[in-house]
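Asker: What follows is a predicted protein model with its sequence.
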Amino acid sequence: MNDTYASFIEKAFIDPIRSVLIVDDQYPTIDGTLAAAINKEWHQEDWEHHAKDVELVISEFRGAGRPYLLDIHDPSLISGKDADQRPKLATEVSKEQEPDVAEHLHQTDLLILDYNLEPGNDEDGSLAISIARSILKNAHFNLCVIHTNKELDEVFPEVLIGLLHPDPDFADPETLLDANRRFENSDKYDPGRDPGVGPALKALVSKEIYFRARSEGLDPFVIDGGAGARFVQILRDYGVSEEDWRTFVAGAFDDFQNDETNGLSDTDLRIAAWNEGRNGSPPWIRSDFGFLAFTKKKEGPLLKTLREALSSWGPRPSRLLATMVRAEIDEHGIEVQDRMLGDSYAAANWYLRLVKDKTSARSFLIDETVRRHTEQLLAEILPRVSKFMNELIEADEATLEDEGKLAGADAVEPVPIKSGAYLRLVDKRFGIDLSINEKMDRAIRDHNVFVCSMPVTGWHLQTGHVLKINDAYWCCLSPICDLVPGQGKNDAPDSFDGWKRFTAVWMDEVEMATALKKVNSNRYVFLRTRSGEQEPYQAFKIVDGSSDNPVWSTFYADDDGRLFWPEERSQSPLPLSIRRLERKLPKKDSESGNFEFAVREATVVAQLRYEYALNLLQTLGGSITRIGLDFQKKS
């Protein structure tokens, strides 16, 4: 990672740090001073013997030009004292109570965490791991530096194993049972052999091997040679059929992770990546909600350790963008708040509408107001974030130009940047080689899905909601003002109380490759409709292939089109009961059929961004209002 890119990582992640909390039982604290004053017989561990080391760390965050609010916490002092007013020690607290130690740690931007927090036990890091688990359960993105007197190659595996949650992909009891049956029924099986093939394989699984399987998958362990050599040797030695190798190896890893002595986390902390610190690179662990760096005590500034670990991780430009948005909101949110709130009269009218409206339309009004205020807030911080991204892009372009100058040192004219250089830069930043056609196709597909669709929102049916009815997909295109429950007149001949009438256009699923080739024909949309599946994306054509006109229909949504979200607003499909006038099957005693209001169960599976929904509405409107001309087509 070049220094230029590292400086942008620092701007995004380190410059916004304002508060630092040190958690170490060998540092002086206010709690410890008060506790000693209350009980003269109790005293905090004597920190005066290493006061210079303590002062060195504290001065890093208290020096001139350091805008940090610094606090120190001794986790051996837990709130709540027993009858003799003696502070409770961490070792006297049950495992279930340990996360309480970290309740207030969530409010800090940077946590400095000592690995050895158990009094009198320098080998035990369980309390530090418990605190790390607690902060990674918090939705606030936490930065943490774990420092220790122990060797990092001893500490890192203990922390990582304590943060990982058992991988469900390793667990497949039924498949393993079938594989065992086939093995036991084969002529290779020796019932008297001890240990059996399962325990023999499990004995090969160390923490290091387990980490590799978690990061690379099982493939390396079922291939003869490399990491899998010893596994394959045992499988062959026992006579296991090659078709069952993967199942037996997965079972061995599952046995390892279910062994309580290995100390895996009971909660999925969403650990996304890690670096074990080999070949001189700094060790680190990243989850969706935090980043942990590691260093030995007395080995230089802690911020330097954090800076090097973040650079080793190399967050992508898109993550830097998102991080800068968050940092700018934290830094300038109060500054722009008054401008964001706008006119007091408008706000008063908004609140009057809310308190008067006791229908479900209130939720809609709240969502719309929040969305408008959020847009205004983003508009306020946009110039600063855009400036940051422009500088980042220009710095990356400058590195490409420098490479071009080196490549064409003898050239008289400036050497243009070749397209391959851009592709290499993208590969460096994202780890994706877009010179490979399949990866470029996926990148274009994912881009189209991102710009065209959005997560499903709303408390009722909205313009752009995509419904799956049986195996067909329909997109609601009625104006959103006509879809608010309780609003609109129901005195039309084809209106019914409690049923929200809406117009939807049929979406014909097509091959993704076809849609990508004809993406600019204004006939295709790209959606994520299969939540949780390996290939969740689909492409749809919104005009009928034979007539080039949209196929549309009128539907009626039950309960005025209200949507009922679960407590956790996941992106699982939302159920909705609808009706439509449909032709019955012809009766046996009659050649003509008749019609009925058929009830259908639908689910809202996706949502078009509003501008894309309006584009479909325009296409539909053009089809409905077109003028018929009396031309004749040649047969």
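Answerer: Alright, I've got the coordinates. Numbers count the residues shown, from 1 in each chain.

Asker: all contacts plus neighbour counts: C-alpha atoms, from now on.
Answerer: OK.

Asker: helix or strand for Val145, which one?
Answerer: Mapping Val145 onto the secondary structure by DSSP states H and E places it in strand 142-148.

Asker: how big is the angle separating whichever helix or strand comes after that strand from strand 142-148?
Answerer: Once the chain leaves strand 142-148, the next helix or strand it forms, by DSSP H and E, is helix 152-163. Helix 152-163 and strand 142-148 meet at an angle of 140 degrees, taking axes from the mean of the first three to the mean of the last three Cα atoms, to 10 degrees as the criterion.

Asker: for helix 152-163, packing partners?
Answerer: Judged by 3 or more Cα pairs under 8 Å, 6 or more residues apart in numbering; DSSP states H and E, helix 152-163 is in contact with helix 126-136, helix 207-216, strand 290-296.

Asker: Using TSV, lay out those together with mean neighbour count.
Answerer: Formatted as TSV, these follow (neighbours: other Cα atoms under 10 Å):
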stretch	mean neighbour count
helix 126-136	22
helix 207-216	15
strand 290-296	23
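
Asker: Not counting the lengthiest strand in the chain itself, show me its contacts.
Answerer: If each strand of the chain is counted by residues according to DSSP state E, the longest one is strand 595-608. Here strand 595-608 makes contact (Cα atoms under 8 Å, 6 or more residues apart in numbering) with 452-457, 464-470, 527-530, 572-584.

Asker: Could I get the buried residue list for the helix or strand following that strand?
Answerer: Sequence-wise, the next helix or strand beyond strand 595-608 is helix 610-624, with elements assigned using DSSP H and E. With burial defined by 16 or more other Cα atoms under 10 Å, the residues of helix 610-624 counted as buried are Tyr610, Tyr612, Ala613, Leu614, Leu616, Leu617, Thr619, Leu620.

Asker: alright, now check it against this:
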Amino acid sequence: MASIEQKLKRDFSKTLFERLHWASEGVHWIKSESLFIAFSNKADREDLISELQAALYAWNPQPSRLLLARIRAEMDELGVLAQTKALSNQHALAHWYKRLLTANGVERRWLIAEAVSRHSERLMGAVLQPVQKFADKLIEMEAQRDAGEICFGHFKIDLTDAATRSKAEHEHNAFVCSKDPEGWHLNTGHVFKAKDEYWICLSPACDMVPAQLSEERRSVFGGRLPFVAVKLVPLKDGRSTPKDIQSNRYIFIQSQSSVSGFCFNKPEGENSAPDWQILYADKLGEFGVDFEFDVFVTKMGKTRLVSEKQHAKVVGQLRYEYALNLTHRLGATMTRVGLDFAGTPAPPTKRDR
């Protein structure tokens, strides 16, 4: 047995026995990241399903885990039918695939990412309806009890505590407005850090594809890709939610340990102008290892403006609608008109006197 185990152990999943959980009393069960084991009496072989159900009930999985499990189950059951429906538009599929075949190496990477995203979107659309019905039944069963007690029972999080509630709001805000970085080149909504400063790329996505850069622009800028970037202002008190959170000026990025909040312009002035600049991404904005690239920032030297090369790393990415919101705000700022109004000044106060 020892020799067989030695021979086969390299084939076992390394994550199989990570993060073990088990029952300390009552119904016995053991769970790892990819395995759930229920125990029953050797003499009881009549109804093993009920034993498994009792163990699952004793484990008490979180509702979010149940929803994800339901999505996987529906995908397994309806995957073939959903796939058939997703493949119904043959003309569009042929058009997409021809673009992949005829594109060059650089442009092909962008088109592949786009095609995979569209295929997965069509596949998921077919299984979401039964999952939504399952979620409705789940919530209806639990909605009769106190919501705070239910959440504490599932997540062990007390949302009546102010600090805990603030952290929950921050994590929610980060989840709805940002996501993990993706792609192979700099794009609209990428938030990057260079020399302890945070920037966000707000150039249109069509201008950021290296393969679509015209030969004329290549001859002017060489291997550098010009783009519009706004310097973000980190929130001083990252633990509290701004009172004007709905002013469409704030974004939140989830890091490994915490949530970082930023403002598009000065937090104390809603109508203040953002600090925007034209930056230049080296190698047409293509990423190196771990979403890293070099960027050129124009700064004042001793006697003239100089272009300073800085190493940058993408730390987050806004979801499309949130990136588009900031792009529109920047456009409105850059096209505002100064109006020469005249008016009667307000009467002086006692302090003015």
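Answerer: Sure thing, it's come through. Here the structure is a predicted model, which means the values were calculated and not measured.

Asker: TM-score them against each other, please.
Answerer: After superposition, the two chains reach a TM-score (TM-score structural alignment, normalised by the length of structure 2) of 0.89; 341 aligned residues with a Cα RMSD of 2.3 Å.

Asker: thinking again about what came up before, the strand holding Val145 of structure 1 corresponds to what range in structure 2?
Answerer: The alignment of strand 142-148 of structure 1 onto structure 2 (TM-score structural alignment) finds no residues at all.

Asker: by contact count, what packs against that strand?
Answerer: The criterion is 3+ Cα pairs under 8 Å, 6+ apart, and the helices and strands that strand 142-148 of structure 1 contacts are strand 110-114, strand 290-296, helix 302-313.

Asker: and if we set it to 6 Å?
Answerer: In this structure, strand 142-148 of structure 1 makes packing contacts with strand 110-114, strand 290-296, judged by 3 or more Cα pairs under 6 Å, 6 or more residues apart in numbering; DSSP states H and E.

Asker: Show me how far that strand is from its chain's centre.
Answerer: For strand 142-148 of structure 1, the distance between its averaged C-alpha position and the chain's averaged C-alpha position is 22 Å (Cα atoms, centre = their mean, to the nearest Å).

Asker: ok and it relative to helix 126-136, angle-wise?
Answerer: Here strand 142-148 of structure 1 runs at an angle of 170 degrees relative to helix 126-136 (the same axes, to 10 degrees).

Asker: for strand 142-148 of structure 1, which positions count as buried?
Answerer: Neighbour-count burial for strand 142-148 of structure 1 [16+ other Cα under 10 Å]: Asn142, Leu143, Cys144, Val145, Ile146, His147, Thr148.

Asker: Comparing the longest helix along structure 2 with structure 1, how large is the average distance?
Answerer: Using DSSP state H, we find that the single longest helix of structure 2 is helix 63-86. Per the superposition on structure 1, helix 63-86 of structure 2 and its aligned residues are separated by 0.8 Å on average (mean Cα distance after the TM-score superposition for structure 1).

Asker: counterpart of that helix in structure 1, which residues?
Answerer: Under TM-score structural alignment, the counterpart of helix 63-86 of structure 2 in structure 1 spans residues 317-340.

Asker: Excluding residues flanking it in the chain, which one is nearest the spatially most central residue of structure 2?
Answerer: The geometric centre of structure 2, computed from its C-alpha atoms, lies nearest to Lys179 (Cα atoms, centre = their mean), at 0.9 Å. With sequence-adjacent residues excluded and distances taken as Cα to Cα, 6 or more residues apart in numbering, Lys179 of structure 2 is closest to Gln317, at 5.5 Å.

Asker: What is the burial count for the residue mapped onto the one you found from structure 1?
Answerer: Residue correspondence, TM-score structural alignment: Gln317 of structure 2 in this structure matches Gln607 in structure 1. Gln607 of structure 1 is surrounded by 25 other residues when neighbours are defined as other Cα atoms under 10 Å.
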